[in-house]
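# okay, here's the prediction I keep looking at, along with the sequence it came from:
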Amino acid sequence: MSSDQALELMSQLFWNSFAISAPILLSTLLVGLAVSVFQVVTQLQEMSLSYVPKLAIAMIVAIVLGSWMLGRVVEFAASLFKSIAGMG
């Protein structure tokens, strides 16, 4: 394996991991921001109020987009195994 091939595989790995994790991270970021604004406006500083909505939205996004995420991981793994078989 040349260094160019290794760098290409690392690039694909980083882009796939970014694409898979982005929906959950962005949705929890937006919910966290909304909860923070709500807490500032109402002066309600309850710790569970900041964690429960983020956890709930992360679960909802994982359930809704889980099949797409898993399909993307399986597709990447299959292409990785095909490229490994082609190297030898």
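Cool, the structure landed.
# only C-alpha atoms for contact and neighbour calcs from this point on.
Will do.
# at the geometric centre of this structure, which residue sits there?
In the chain, the centroid-proximal residue (C-alpha atoms, centre = their mean) is S21; its distance is 0.8 Å.
# who does the strand or helix carrying that one touch, helix- and strand-wise?
Assigned by DSSP states H and E, S21 falls within helix 3-42. Applying 3 or more C-alpha pairs under 8 Å, 6 or more residues apart in numbering; DSSP states H and E, we find helix 3-42 packed against helix 47-87.
# quick one: the helix it packs on to helix 3-42, angle?
Helix 47-87 runs at 170 degrees relative to helix 3-42, counting by axes from the mean of the first three to the mean of the last three C-alpha atoms, to 10 degrees.
# adding another structure so you can compare the two:
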Amino acid sequence: MTIDAVSEMTNNALYVIIKVSLPVLLVSLIVGLIISIFQTVTSIQEQTLTFVPKIIAIFLALILLGSWMMNTMVEYTVQLWSSFSQYVHR
């Protein structure tokens, strides 16, 4: 296996990781920002107020996007294993 093949596999894996995790992270960021603005406007400084809405939002995002996330990871895994013979040579 050459350095180029390892580099390409690593780049593809990192791309898939970012592509799959980005929607859930964005949902968490947006919900956290909205709650922070709400806390600032209403002067409520409760630290635990952010957890429940974030958990619910992330759970809903996983329900809505879970099949797409799984399909993306499965496609990458199939592509990786189907080209396995190219990586192993004597």
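Noted; the coordinates are in hand. What you see is a predicted model, and the numbers here were worked out from it, not measured in a lab.
# re the thing from before, how big is the offset of the helix holding S21 of the first structure relative to the second structure?
Its aligned residues in the second structure lie a mean 0.4 Å from helix 3-42 of the first structure after superposition (mean C-alpha distance after the TM-score superposition for the first structure).
# what does the residue nearest to the centre of the first structure correspond to in the second structure?
Under the alignment by TM-score structural alignment, S21 of the first structure pairs with S21 in the second structure.
# distance of that match relative to N12 of the second structure?
14 Å (C-alpha to C-alpha, to the nearest Å).
# do you know how far the residue nearest to the centre of the first structure is from L7 of the first structure?
21 Å.
# mind checking the SS state of Q45 of the second structure?
coil (DSSP: H, G, I helix; E, B strand; the rest coil).
# could you find the closest non-adjacent residue to it?
Excluding its sequence neighbours, the residue lying closest to Q45 of the second structure (C-alpha to C-alpha, 6 or more residues apart in numbering) is Q39, at 6.2 Å.
# distance of the alignment partner in the first structure of the one you found relative to E8 of the first structure?
Residue correspondence to the first structure (TM-score structural alignment): Q39 of the second structure is matched to Q39. Here Q39 of the first structure is placed at a distance of 45 Å from E8 of the first structure (C-alpha to C-alpha).
# of these two, which one has the most company?
Q39 (15 against 11; other C-alpha atoms under 10 Å).
# what about that one, distance to A85 of the first structure?
Distance from Q39 of the first structure to A85 of the first structure, by C-alpha to C-alpha: 55 Å.
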